[in-house]
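S.K.: For reference, the sequence and a predicted model appear below.
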Amino acid sequence: MTALGLLYPGHAAEDDYPRIEMLMDSDIRLPVVHTDIGEDAHRVDALLEMGAPPRLAAGVEELRLAGAEAVVWACTSGSFVLGWDGAQEQVQSLAVAAGLPASSTSFAFAHALGELGARRVAVAATYPTDVADHFAAFLKASGADVVSVRGSGVITAAEVGTWGREEVLAMARAGDHPDAEAVLLPDTALHTAAYVPDLERELGKPVLTANQVTVWEALRLVNRRVNVPELGALFRKEPVVQV
């Protein structure tokens, strides 16, 4: 069995992970430990506090006890607001605290774009515009060409967690751009695991969502890949290790 540890801020769409685990139908397990988020607000000062190293380090012992072989900070906004260098320092600190390979959802997006060979991207975000712009800056630092950014102005993860299929599809449609090779939905508070095939059919291109890329990144850290078409183009690859 391979256990991939996820540190998830608060409670919103964490039930995406058991759904993804079920879709993978393998020996891979996704233990989730919830971190204390402080104030639930898509605001830069609150997000910086949410991703502070002590908050992340508090959950790593439970993941080690669960047998995790790697750990991913399953949060996008609580990492990209630090900027590229700051987000690197964040995951390095997490790796030291956990004694395990570590990453975050922000880096998962950057690495997933490399996997797909997609450079021109559109961002369709739940966040207020200023926070969405921080994500665009992070992607540009990774080498991506961000052709459009659309924020939805939602302040709390709690509200995002109530969105269903129609809201997710509407946001993705509104945030797409004809020049984009992929569309990115960067909030782990957003339920998307059940909708990726619908999103890709609707837009006619790869769609990367936060919980989807988080799991893919955890697999990458331990050199595992699984072929799960139900999770979109990112997972439609021949497995490196058969499961």
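M.R.: Yep, it's here.
S.K.: Please make it C-alpha for all contacts and neighbour counts, starting now.
M.R.: Fine.
S.K.: and Trp84, what is it in contact with?
M.R.: Residues near Trp84 by C-alpha atoms under 8 Å, 6 or more residues apart in numbering: 138, 141-142.
S.K.: Repeat that for Pro31.
M.R.: Contacts of Pro31 by C-alpha under 8 Å, 6+ apart are 3-6, 63, 66, 68.
S.K.: quick one: it from Ala218, how far?
M.R.: 11 Å (C-alpha to C-alpha, to the nearest Å).
S.K.: what sits in contact with each of these two?
M.R.: With C-alpha under 8 Å, 6+ apart, Pro31 and Ala218 have common neighbours 4-5.
S.K.: and the contacts of Trp84 as a markdown table, adding secondary structure, neighbour count and distance to His191?
M.R.: Formatted as a markdown table, those follow (DSSP: H, G, I helix; E, B strand; the rest coil; neighbours: other C-alpha atoms under 10 Å; distance: C-alpha to C-alpha, whole Å):
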| residue | secondary structure | neighbour count | distance to His191 |
| --- | --- | --- | --- |
| Phe138 | helix | 23 | 23 |
| Ala141 | helix | 14 | 27 |
| Ser142 | coil | 17 | 25 |
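S.K.: Return the closest of the residues you listed with respect to Met24.
M.R.: Ser142 (28.5 Å; C-alpha to C-alpha).
S.K.: hmm, back to that, out of the contacts of Pro31, which two sit at the greatest distance?
M.R.: Leu6 and Ala66 (10.9 Å).
S.K.: could you say what helices and strands the lengthiest strand in the chain packs with?
M.R.: The longest strand of the chain (DSSP state E) is strand 2-9. When contacts are defined as 3 or more C-alpha pairs under 8 Å, 6 or more residues apart in numbering; DSSP states H and E, strand 2-9 packs onto strand 28-29, strand 32-35, helix 60-65, strand 68-73, helix 210-221.
S.K.: Looking at those, which one is packed in the most?
M.R.: strand 68-73 (a mean of 26; mean count of other C-alpha atoms under 10 Å).
S.K.: which residues touch the residue nearest to the spatial centre of the chain?
M.R.: The chain has Ala210 as the residue nearest its centroid, 2.8 Å off, counting by C-alpha atoms, centre = their mean. Contacts for Ala210 were tallied using C-alpha under 8 Å, 6+ apart; they are 75-76, 105, 109, 185-188, 190.
S.K.: One more to weigh against that first structure:
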Amino acid sequence: MSGTTVGILYPGFSAEDDYPRAEALLSDGATLPLVHTEMRTDAHRVDALLDIGGDDVLADGARTLAEKFGPLDAIVWACTSGSFVFGPDGAAEQVAALRAVAGVPASSTSFAFVQACQRLGVSRVALGATYPPDIAARFVDFLAHHGITVLTVSARDIVTAAEVGTLPGEVVLDFAAAVAADAPDAEAVLLPDTALHTVALLDALDARVGKPVLTANQVSMWQGLRLAGADVVRPGLGTLFSTPAA
């Protein structure tokens, strides 16, 4: 487990600093090297998201990771909207293509959310999306396909990842609390945008909301570490990381 390397493919530049921030909390020597994948258009819009998550874009990123950082133990496409936009089957094909190129276990943030809910025994959630409503609806469908019911959706209707990355921590905490208040029966709150800075807030989010809050960058790195065989309890990274495998 010591020396585990999880490669992160991250679109553009918004909240990529969440990964070195999290890496500093990993006490076993695990690393999260990151490569920025091509983002020709920064927009939470279907055509732009299909382009961001194209197999050619991810393959180029995977090859760059290998060239810059050497052998990986797992790889994660750290983009929620750029995976679920393909639908359940398309998202699975996307991961399979990435796995074939990288030669190691692979996943995406969309599937990481599903597996994180399964780890916590969660099937009813409230969704706090930064996306426009039509994009958020596609994630609702993706989750439903995997047995997760979204009780309420709050969509902030922010078009660009760059703008999402500027939201201050107090705004994120208030947003999560408002999402939870709208759905008291939800077992968890999901914040599904890797452009949102959350790693420094994970424990505070859970405390503020009073139930698990799953965020995109959190579940992405958790999924990668899990696939790489480094699935251990880790403090400071929220309820998800403090919940051991059954």
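M.R.: Now that the structure is in, tell me what you want to look at. Only a predicted model underlies this, so the values are computations on that prediction, with no experimental measurement involved.
S.K.: Let me know the TM-score between chain one and chain two.
M.R.: Scored against TM-score structural alignment, normalised by the length of structure 1, the superposed chains reach a TM-score of 0.96; 240 aligned residues with a C-alpha RMSD of 1.3 Å.
S.K.: of all the helices and strands packed on strand 2-9 of structure 1, which lies closest to Ala97 of structure 1?
M.R.: helix 60-65 (7.1 Å).
S.K.: what does the closest one contact?
M.R.: In contact with helix 60-65 of structure 1 (C-alpha under 8 Å, 6+ apart) are residues 5-7, 31-33, 71, 97-98.
S.K.: same thing but at 6 Å, please
M.R.: With contacts defined as C-alpha atoms under 6 Å, 6 or more residues apart in numbering, helix 60-65 of structure 1 is touched by 5, 98.
S.K.: can you map out the helices along structure 2?
M.R.: Counting by DSSP state H, structure 2 has helices at residues 18-23, 46-52, 55-69, 81-84, 87-102, 109-120, 133-145, 161-164, 169-182, 202-209, 216-227, 238-241.
S.K.: could I get the ones you listed as TSV with distance to Leu151 of structure 2?
M.R.: Output for those, formatted as TSV (distance: least, C-alpha to C-alpha, whole Å):
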stretch	distance to Leu151 of structure 2
helix 18-23	28
helix 46-52	24
helix 55-69	32
helix 81-84	18
helix 87-102	20
helix 109-120	14
helix 133-145	10
helix 161-164	23
helix 169-182	9
helix 202-209	16
helix 216-227	19
helix 238-241	20
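S.K.: Report back the residue of structure 2 that's furthest from centre.
M.R.: The centre of structure 2 is farthest from one residue, Glu67, which by C-alpha atoms, centre = their mean lies 24.1 Å away.
S.K.: related to what we said a few turns ago, which residues in structure 2 does the longest strand of structure 1 align to?
M.R.: Aligning strand 2-9 of structure 1 against structure 2 (TM-score structural alignment) gives residues 4-11.
S.K.: Skipping adjacent residues, who's closest to the equivalent of Ser93 of structure 1 over in structure 2 in space?
M.R.: Under the alignment (TM-score structural alignment), Ser93 of structure 1 pairs with Ala97 of structure 2. Excluding its sequence neighbours, the residue lying closest to Ala97 of structure 2 (C-alpha to C-alpha, 6 or more residues apart in numbering) is Asp55, at 6.8 Å.
S.K.: Which residue in structure 1 aligns with the one you found?
M.R.: Match for Asp55 of structure 2 (TM-score structural alignment): Pro53.
S.K.: Could you pull up the contacting residues of the aligned partner of Asn217 of structure 2 in structure 1?
M.R.: Using TM-score structural alignment as the criterion, Asn217 of structure 2 maps onto Asn211 of structure 1. Counting by C-alpha under 6 Å, 6+ apart, Asn211 of structure 1 makes contact with Thr188.
S.K.: hmm, 7 Å instead?
M.R.: Counting by C-alpha atoms under 7 Å, 6 or more residues apart in numbering, Asn211 of structure 1 touches 16, 188.
S.K.: same check, this time on Phe142 of structure 2
M.R.: 84, 87-88.
S.K.: Closest to Pro184 of structure 2 out of the residues you listed?
M.R.: Checking the contacts of Phe142 of structure 2 against Pro184 of structure 2 by C-alpha to C-alpha gives Phe84 as the nearest, at 25.9 Å.
S.K.: Pull the contacting residues for the aligned partner of that closest one in structure 1.
M.R.: By TM-score structural alignment, Phe84 of structure 2 lines up with Phe80 in structure 1. Contacts for Phe80 of structure 1 (C-alpha under 7 Å, 6+ apart) come out as 87, 106, 134-135, 138.
S.K.: redo that, cut-off 6 Å
M.R.: Phe80 of structure 1 neighbours (C-alpha under 6 Å, 6+ apart): 106, 135.
S.K.: Pro178 of structure 1 now?
M.R.: Neighbouring residues of Pro178 of structure 1 by C-alpha under 6 Å, 6+ apart: there are none.
S.K.: Any figure for the gap between it and Asn211 of structure 1?
M.R.: Distance from Pro178 of structure 1 to Asn211 of structure 1, by C-alpha to C-alpha: 25 Å.
S.K.: what's the answer for Leu231 of structure 1, then?
M.R.: Per C-alpha to C-alpha, Leu231 of structure 1 is found 10 Å from Asn211 of structure 1.
S.K.: Now, the contacts of Ala210 of structure 1 that are in strands?
M.R.: Counted as lying in strands by DSSP E, out of the contacts of Ala210 of structure 1, are Leu185.
S.K.: can you name the two of the contacts of Ala210 of structure 1 that are farthest apart?
M.R.: Greatest spatial distance among those (C-alpha to C-alpha): Phe109 and Leu190, at 15.2 Å.
S.K.: From the structure, what's the count of residues near Val57 of structure 2?
M.R.: Residues within reach of Val57 of structure 2, counting by other C-alpha atoms under 10 Å, total 17.
S.K.: likewise Met22 of structure 1?
M.R.: 12.
S.K.: Now do the same for it: its match in structure 2.
M.R.: Using TM-score structural alignment to pair residues, one finds that Met22 of structure 1 aligns to Ala24 in structure 2.
S.K.: And that match, how close does it get to Gly87 of structure 2?
M.R.: Taken as C-alpha to C-alpha, the span from Ala24 of structure 2 to Gly87 of structure 2 is 34 Å.
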